[in-house]
Every structure is written in structure tokens, then in C-alpha cells.
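Chemist: Let's see this in three dimensions:
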Amino acid sequence: MTNRPDHGDEQWPEEWTRDLQRLDQALGEGRSPSVEEFQMLAAHTQRRQRRRMKYELMLFVLTALLIVGGILMAALAVPAVLILIHVIGMLAGVTVLASSKELRTAGKKGFHE
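Modeler: You can find the predicted model right below:
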């Protein structure tokens, strides 16, 4: 083992510096955009976002109308099924209310368990 420095270690920073300079020359210095260009970009982005939000709202409304329309058409085609579903729902609600002591006494004053 010798104490003399390795020549490869001395050349590495120089080669790296040369490579970085060559890369800087190849890419060149780009100018930074002006304030007006930033404002135009912001305005363009806002317009694009508004357009996208309108599109999503229209898609939501059309989907909701399709679902509601389908349910109404099914209800009109077979009204007995719709009436049966409502009757079952009301009976279930009355049954839960009648069987639950907590729900019946929830509104009474002075009730403490």
C-alpha cells in the first residue's frame, strides 16, 4: 500500500465538470416566461377547468336522469311492485318503531334510564 494519491481520483472531478459544462451548452439557457405569459397560462387553465367541470356536471345530470327515468318507467310498467315495495317499507318502519322502547320514549321529558 502506498500513500501516493490515485490519479483517477484527481481526474474524476475534472471530467465531471467538463460533462456538466457540455450538458449546459447542449441544453442552453432557457429564458423565463414573462408575467403576461404566466397570466395567459393561468387564464387558459381556468377556462379548461371550467369546461371540464361543466362536462362533469352534464354527465352527472344525464346519468341521474337516466336512473330516475328508468325507475319511473319500471314503476309505471308494473305499479303493483312499486306499491308492494312502499307497503313493505312502511310496515318495516312501523314494526321497528313499535318494537323499540328507546325510540318510543326518546321524545318524552324526564325520561332517564
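Chemist: When you work out contacts or count neighbours from here on, use the C-alpha atoms and nothing else.
Modeler: Noted.
Chemist: how much space between Leu59 and Leu66?
Modeler: Computed with CA to CA, to the nearest Å, the distance linking Leu59 and Leu66 is 11 Å.
Chemist: where exactly do the helices run in the protein?
Modeler: Across the chain, reading from the start of the chain, the helices by DSSP state H fall at 7-27, 35-77, 79-99, 101-105.
Chemist: Direction-wise, compare the third one with helix 35-77 and give the angle.
Modeler: By that I understand helix 79-99. Interaxial angle, helix 79-99 versus helix 35-77 (axes from the mean of the first three to the mean of the last three CA atoms, to 10 degrees): 100 degrees.
Chemist: and helix 79-99, how far out from the chain's middle?
Modeler: Helix 79-99 has its C-alpha centroid displaced from the chain centroid by 37 Å (CA atoms, centre = their mean, to the nearest Å).
Chemist: Can you name every helix or strand that that helix contacts?
Modeler: Using 3 or more CA pairs under 8 Å, 6 or more residues apart in numbering; DSSP states H and E as the contact criterion, the neighbours of helix 79-99 among helices and strands are helix 101-105.
Chemist: one more, for comparison:
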Amino acid sequence: MVKGPEHEDEKWIEGLNQEMKRVDQLFEDAPSPSLEGLHALAVHTLERKRKRMKYELLLFLLVALFIVGGGLMAALAAPMILLFIHGFGMVAGISVLVFSKSLRSAGKKGIR
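Modeler: Model (predicted):
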């Protein structure tokens, strides 16, 4: 007489083998793309990438043009306010460098 657990293991392994064979049969029928199809896909992908890069460059240039144009219009409309903002920024930067201990000692890491 065959023992229960070993017989169940054999049934399980046999069922697993049948399922694996069924999966193998399913994937054997799947057509693989031809070389021409892969080449056409690669060409199409490169063309889409090239068009997207051109679009992004055009968008970047337009945004940069609007930003620079806005800055120039502000400089022409109120030059004293623009000079005040630049001067205040320079003074603030210099004061941060002078009064910040960690920034002043950043170059002296090796010296104790």
C-alpha cells in the first residue's frame, strides 16, 4: 500500500508538470516579430524621440524669451527699482558670507 503524503506529493508534481507543459504550448504559438518589424519599430521610436526633443527645445526657448523679455521690460519701465533690487541682493549675499561662521570656515576643514 502506498503512503498518503508521498502519493500526494507525486500527484502534485505530476499536476505541476502538466501545467508547465500547457504554459509551454501557449508560448510556442506566440509569433515573434520579424526583423523588418523590429527595424520599423526602432525607426518610429527614434523619430518620436527626435520630435519630442525639438518640441521641448522650442518650449524652452519660448519660456526663456518671455523671462528675458519680462526682465528687460521691467528694467526699461522702472530702472531704479531694478537697480535697488540688485544692490539689495549683493549686500545680502556679502553679509551672509561675512556673518556666517560655517561658510567662512568651509575652506579650513583640514586645519584645527
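Chemist: where does the TM-score land?
Modeler: Both chains were compared after superposition, and using TM-score structural alignment, normalised by the length of structure 2 their TM-score is 0.64; 90 aligned residues with a CA RMSD of 2.7 Å.
Chemist: will you turn the helices of structure 1 into TSV that also has mean neighbour count?
Modeler: What follows is those, written out as TSV (neighbours: other CA atoms under 10 Å):
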stretch	mean neighbour count
helix 7-27	11
helix 35-77	12
helix 79-99	12
helix 101-105	11
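Chemist: any idea how far Met73 of structure 2 lies from Glu8 of structure 2?
Modeler: From Met73 of structure 2 over to Glu8 of structure 2 (counting by CA to CA), the distance is 85 Å.
Chemist: Check the gap between Ala77 of structure 2 and Phe88 of structure 2 for me.
Modeler: Looking at Ala77 of structure 2 against Phe88 of structure 2, where the rule is CA to CA, the gap reads 19 Å.
Chemist: How about Phe27 of structure 2?
Modeler: Distance, Phe27 of structure 2 to Phe88 of structure 2, by CA to CA: 70 Å.
Chemist: before we move on, what about Ala64 of structure 2?
Modeler: 25 Å.
Chemist: Just give me the neighbour total for Arg31 of structure 1.
Modeler: Burial measure for Arg31 of structure 1: 6 neighbouring residues, criterion other CA atoms under 10 Å.
Chemist: What does it correspond to in structure 2?
Modeler: Aligning on TM-score structural alignment places Arg31 of structure 1 opposite Pro31 in structure 2.
Chemist: which non-adjacent residue is nearest Val98 of structure 2?
Modeler: Taking CA to CA, 6 or more residues apart in numbering as the measure, Val98 of structure 2 lies nearest to Arg104, with 7.2 Å between them; neighbours along the chain are not counted.
Chemist: what about the one you found, how many neighbours?
Modeler: The local packing count at Arg104 of structure 2 equals 12, with neighbours defined by other CA under 10 Å.
Chemist: Am I right that it is in contact with Leu97?
Modeler: Yes - proximity of Arg104 of structure 2 to Leu97 meets the contact threshold set by CA atoms under 8 Å, at 6.7 Å.
Chemist: What distance do you get for His7 of structure 2 to Glu14 of structure 2?
Modeler: When distances are taken as CA to CA, His7 of structure 2 and Glu14 of structure 2 turn out to be 11 Å apart.
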